[in-house]
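Asker: 3D model of this:
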Amino acid sequence: MLILLNNIVSVNGVNMLEGQVLNTEIMNIFFDESGRQKDKPTTMGGLIIPQVVYSANEFSDLTEKLKNGDIKLHWTDYSGHGKTRQNIIEAITTFSKYAKYTKMNVINYNQHSLRVRKNLSEGHDFSELMLYTKIPERIFYGLLRNYGQDVYIKANVYIEEATVYKRLDLPTRIMEQLNSQSLYRGEQFSIVRCEMHTKNQMIGIEIVDLILGIIRSIIQNVTVPAGLSDEEIKEMKLKKKKAKNDLVVQLLKINDFNEFLSSIKYFEWNSNKELSEVNFEDYLRIFMAAHFREF
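Answerer: Coordinates of the predicted model:
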């Protein structure tokens, strides 16, 4: 899509000539979180997919299967069930065909320092508001900025519905904060839609859930001793961990998916002033080294 700008001296701080034509791209951002306080790491992630790519039949077909209940993809519940395994492989294989057209930002955040600050703030707890507005904002902003002066991005944001998001009215906050940021910083993007959707309604959201689960398994890198019987694995409460590790190994054999994971922008936050960018490929190679015999 092309947009023609007439009689405009500047747009978001960028000087424009009268009648200058900008290429306008429609992007979809899908957002989810994974992990809880007692089950680290705790992560939030956003995946941006161009609308022209997300409208491919393969994505539409997967969404229909989700809605009809023909496939189930929730990573947290996976413990080796054969049908679920095939569903996850199908979804990641399909995504991998288009992964080179996408970008993903992930933030791994530590809540411990927030709990300490809460105790010092005389009972005023702003940690929830900060976590569920500021961190998503940073993720989205990182995905939308720096596309260049000749491209304007119009973005749709889709978030999996959650009680805390409803309580904070997250969609409204995200639209206000990001559109204000764009104007303030002279960026060429705008959020035109921000919606929450229940689970199993959009394949984009489910793919983010899967990827975050895979990322957490890679970071945790739980070692399951070789030679254990199935009964011993159950007694040691390692069945889920082993099943997930085995599936991650299989998915990493998909070259396009392996390359995608290596390319994600991964940050860690410990209540510092700045996010620390970490090369996620290092985590990935450590995991692969621990399972090298399977590659």
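Asker: okay, CA-based contacts and neighbour counts for the rest of this
Answerer: Noted.
Asker: hey, where'd the helices end up in the stretch 101-250 of the chain?
Answerer: Counting by DSSP state H, counting those that start in this stretch, one finds helices in the stretch 101-250 of the chain at the ranges 112-120, 127-129, 135-144, 163-168, 170-185, 203-220, 230-235, 239-252.
Asker: want to put them side by side, so please do this one too:
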Amino acid sequence: MERDFGSINLKIFFDESGKNQTKPHLMGGLAIPESYYNSPKVLALNELIRKKEIHWTAYGGDSTERNIIWKIILTLLEHQYLLKMNVISYNQSKIEEISKKIKNVYENIADQTIYMKFPERIIYGLLRKYGSHVHLNTQIYIEHDTTYQNKNYDLRNQLFEQLNIQSVYRGEHFTIQESNYYSKQEEVGIESIDILLGMVRTIIRNDSPTSKRIREKNNLVMKLLLNEKFYRFITQIKYFEWSNSPELIEVDFENYVHIFMSSNQTFE
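Answerer: As a prediction, the model looks like this:
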């Protein structure tokens, strides 16, 4: 007798880092089982984020912010093996350059390429290949940004429609039940992907500590990397790069981590 699917409820949190700034430009998704996300320890973090707004881009060593970031990351990663994170680094300038030849017939081609294609790839990557005996009931949480929504496109609707179509077309075992926008300080999952993606960008850039802000960011990331659970999680991120190629190129993110650590550690 054929066994019915086992179902699991999954939450995926999406954000980006480095938009309209110097390279790299990143998008990322963080998948967390609902049963873990709704545990008392994780839910308690929502009270923490509502007391103070946290932005990794603005972090400059403030002790209150540092303690909140530390608490969020280490609490969430207490069971790091339950979490999955995918990141894409894309060349924004290259997309804008290539789009010039099409822009006269499709004005928003650059934005739609960035905001319609890459988020779908990130989230699809978090949902595929779970096996034939499980079904993922999925909610997608997107930090609200006016860039994702205008008269020509709406990211939440695009993800809902296209990912459900992908599930049917490719014979995958997931359903997108909801895709929606959420404000800052509303869900700790949104804050977590914001912080983690910012840390990934800090690791990749590996900037010399020419300012207090850079130095404090590097120091905090280094301290976290000495934590076994954080190190294991960050080095297992599925990381891809795109720069005018037909396919995403998967890169071993552990190499970036080791370069960062060798540059920010004092050896005897």
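Asker: can you give me the TM-score here?
Answerer: The TM-score (TM-score structural alignment, normalised by the length of structure 2) is 0.94; 264 aligned residues with a Cα RMSD of 1.5 Å.
Asker: can you add mean neighbour count and give the helices of the stretch 101-250 of structure 1 back as a markdown table?
Answerer: Shown next, in a markdown table, are the helices of the stretch 101-250 of structure 1 (neighbours: other Cα atoms under 10 Å):
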| stretch | mean neighbour count |
| --- | --- |
| helix 112-120 | 13 |
| helix 127-129 | 14 |
| helix 135-144 | 20 |
| helix 163-168 | 12 |
| helix 170-185 | 16 |
| helix 203-220 | 21 |
| helix 230-235 | 12 |
| helix 239-252 | 18 |
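Asker: nearest to Gly19 of structure 1, out of those?
Answerer: Nearest to Gly19 of structure 1 among the helices of the stretch 101-250 of structure 1 is helix 170-185; the distance by Cα to Cα comes to 20.8 Å.
Asker: excluding chain neighbours, what is closest to the aligned residue in structure 2 for Tyr158 of structure 1?
Answerer: Under the alignment (TM-score structural alignment), Tyr158 of structure 1 pairs with Tyr141 of structure 2. Leaving out its chain neighbours, the residue that sits closest to Tyr141 of structure 2 by Cα to Cα, 6 or more residues apart in numbering is Phe13, at 4.7 Å.
Asker: so the corresponding residue of structure 1 for the one you found: helix, strand or coil?
Answerer: Alignment note (TM-score structural alignment): Phe13 of structure 2 maps to Phe30 of structure 1. Here Phe30 of structure 1 is recorded as strand under DSSP: H, G, I helix; E, B strand; the rest coil.
Asker: gap between Phe30 of structure 1 and Arg285 of structure 1?
Answerer: Distance of Phe30 of structure 1 to Arg285 of structure 1, given as Cα to Cα, to the nearest Å: 26 Å.
Asker: next one: Lys118 of structure 1
Answerer: For Lys118 of structure 1 relative to Arg285 of structure 1 (Cα to Cα), the value is 37 Å.
Asker: again, but for Ser79 of structure 1
Answerer: Taken as Cα to Cα, the span from Ser79 of structure 1 to Arg285 of structure 1 is 24 Å.
Asker: between those two, which one's more packed in?
Answerer: Ser79 (17 against 14; other Cα atoms under 10 Å).
Asker: who's in contact with that one?
Answerer: Contacts for Ser79 of structure 1 (Cα atoms under 8 Å, 6 or more residues apart in numbering) come out as Lys239, Lys240, Lys241, Ala243, Lys244.
Asker: could you find the counterpart of the third one in structure 2?
Answerer: Residue mapping for Lys241 of structure 1 onto structure 2 gives Ile214, with TM-score structural alignment as the criterion.
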